[in-house]
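Enquirer: How does the following fold in three dimensions:
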Amino acid sequence: MRLKDKVAVVTGAGRGLGKGIALKLAQEGAKVVVSDIDINNASETCKEIQQSGGQAIAVQTNIAKREDVEQMFKEASEKLGEVDILVNNAGINRDGMLHKMSDEQWDQVIAVNLTGTYYCTQTAAKVMRERQYGRIINIASASWLGNIGQANYAASKAGVVGLTKTAARELASKNVTVNAICPGFIETDMTRGVPEKVWDIMVSKIPAGRAGKPEDVANLIAFLASDEAAYITSEVINVGGGMIL
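Expert: Here you go, the predicted model:
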């Protein structure tokens, strides 16, 4: 129960990796704001936490809209308390080769993955600076180093890394840490939908010999969110079974 009575916001927590993170933080004692653009998915995650004896609320949030983000933090404060932990997990992809990519594909990904992360981080930073305490963990990606067919996604995640390092420098003196995690090939509803041949190719590139599970990422987040990680900030940590060099 390293996070007992801490209030944690997890964006994109309705399913997949975000759901795994929310469940783990609740298991560690945190009161969790389950944020997702799909309120039905958010409610299901919230229900699982509550059935396990944890505290949680579900909040429908489009993080690409500042007013949604501000409302989410307001609800968190009113119902659970001021936010101690923020996990910026929500993200989308709209893949396409650079020469064929539309402005809409570019704008959608940047709006959610980068601008949305900025809105959440900025809102959290205002609260955390005043309280002289906070943990911000951003989900980046190995693609921040570049990936064919993902110019928009790679640019957004590279931006998240830059935002992480800048925020970490600005907030360190306020006892607020900011770190980024780059998950590798993680087994979720989305990745399980890829053809078996593609799955096998991806797994063959992983020295550990298997796809990761949401809890592999969630375990690290629980540590970074705890007081045990108080002296760790501005880091970009790979969780990929050795796949990410």
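Enquirer: contacts and neighbour counts: CA atoms only from here.
Expert: Fine.
Enquirer: gap between the residue of the chain positioned farthest from its centre and N152?
Expert: Within the chain, the residue lying farthest from the chain centre (Cα atoms, centre = their mean) is H99, at 29.4 Å. For H99, the distance to N152 equals 12 Å [Cα to Cα, to the nearest Å].
Enquirer: Looking at this protein, which strand is longest?
Expert: strand 176-183 (DSSP state E).
Enquirer: Which strands or helices does it pack on?
Expert: Packing partners of strand 176-183 (3 or more Cα pairs under 8 Å, 6 or more residues apart in numbering; DSSP states H and E): strand 134-139, helix 151-171, strand 236-239.
Enquirer: wait, isn't S35 in contact with V9?
Expert: Yes: taking Cα atoms under 8 Å as the definition, S35 is a contact partner of V9 at 7.0 Å.
Enquirer: To check against the first, give me the structure of this:
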Amino acid sequence: MNQDQKRVAIVTGAARGIGAAVALRLAAEGHAVGVVDLTEADAAVTAAAITAAGGQALALGADVASEAEIVAAIGRVTDELGPPAILVNNAGFARDADIADMTNEEWDAVMGVCLNAAFYATRAVQPHMVAARWGRVVNVSSISALGTPGRVNYSAAKAGLIGFTKALAFELGEHGVTANVVAPGFVVSDMTAKTARLLGRDFGEHQEIAARSIPVGRVGYPEDIAHAVAYFTSEGAGFASGQVLYVAGGPRD
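Expert: Predicted structure coming up:
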């Protein structure tokens, strides 16, 4: 990457898993990265890995469901690294329950982190992108957007991200800003490990079972998702906007 192509990126939920892989990949592309997670100490692990590899990173602690905290984190990135040109809204978590048993708190908590946070962060960074007439917003959804039993909150939030992204693509396209969705399938992560525990399965066995239903014959890894995000944030992806890319080892409707 040429020096004039280096940009500032922000990745939420970047302490581990998909978020960490995305942050590391964007740093490898030459971008300075604002690494955001719930605590600065957690974010610092990924930031340290970036700097150890010769990159530039800033660790930030923020509850992304809080508008005040995410706006403050973006302000620090702007002050210390420069105006953000790339935003990856990756933060998310699940609180599973059938709808009959799901509480308002479980609904609101998932909506706050998985959907509201993307709104707060995107609204805060878009003035910088519009002013520069260049920007990339990538929202990490899930195949759960197509519906998953026991996850009406998570499915609704991840489906909401898709509609949010398509509207952004219409609104911001004339300003040189693209917005796209990466929707992972089964990816080795803390979330899928938790599911295995709830089912009483060894995590290795859980992965083997999942792989049998995936056309490519294997489960996904955080780096698989990072590859897709890297494309959507690239200079060459300027004509791709409002798209949903299922990175799931096979086709999805």
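Enquirer: average gap between the helix or strand that contains L58 of the second structure and the first structure?
Expert: Using DSSP states H and E, L58 of the second structure sits within strand 57-61. Compared with the first structure after fitting, strand 57-61 of the second structure deviates on average by 0.3 Å (mean Cα distance after the TM-score superposition for the first structure).
Enquirer: Chain neighbours aside, what residue packs nearest to A193 of the second structure?
Expert: F203 (5.9 Å; Cα to Cα, 6 or more residues apart in numbering).
Enquirer: wouldn't the one you found be in contact with D190 here?
Expert: No: judged on Cα under 8 Å, F203 of the second structure makes no contact with D190 at a distance of 10.3 Å.
Enquirer: which one of the two has more residues nearby?
Expert: F203 (17 against 12; other Cα atoms under 10 Å).
Enquirer: The residue farthest from the centre of the first structure in helix, strand or coil?
Expert: helix (DSSP: H, G, I helix; E, B strand; the rest coil).
Enquirer: do the same with A14 of the second structure
Expert: coil.
Enquirer: wait, it sits on T39?
Expert: No: A14 of the second structure is beyond contact range of T39, at 10.6 Å (criterion: Cα under 8 Å).
Enquirer: Between the two, which has more neighbouring residues?
Expert: Using other Cα under 10 Å, the more surrounded residue of A14 of the second structure and T39 is A14, with 31 against 14.
Enquirer: Enumerate every residue touching that one.
Expert: Each residue near A14 of the second structure by Cα atoms under 8 Å, 6 or more residues apart in numbering is listed here: 20-23, 35-37, 43, 46, 90-91.
Enquirer: So for it, what's the nearest residue that isn't a sequence neighbour?
Expert: A20 (4.4 Å).
Enquirer: so where is the strand or helix carrying that neighbour in the first structure?
Expert: Assessed by DSSP H and E, A20 of the second structure sits inside helix 17-28. Matched against the first structure by TM-score structural alignment, helix 17-28 of the second structure falls on residues 16-27.
Enquirer: That stretch vs the second structure, average distance?
Expert: With mean Cα distance after the TM-score superposition for the first structure, stretch 16-27 of the first structure averages 0.5 Å from its match.
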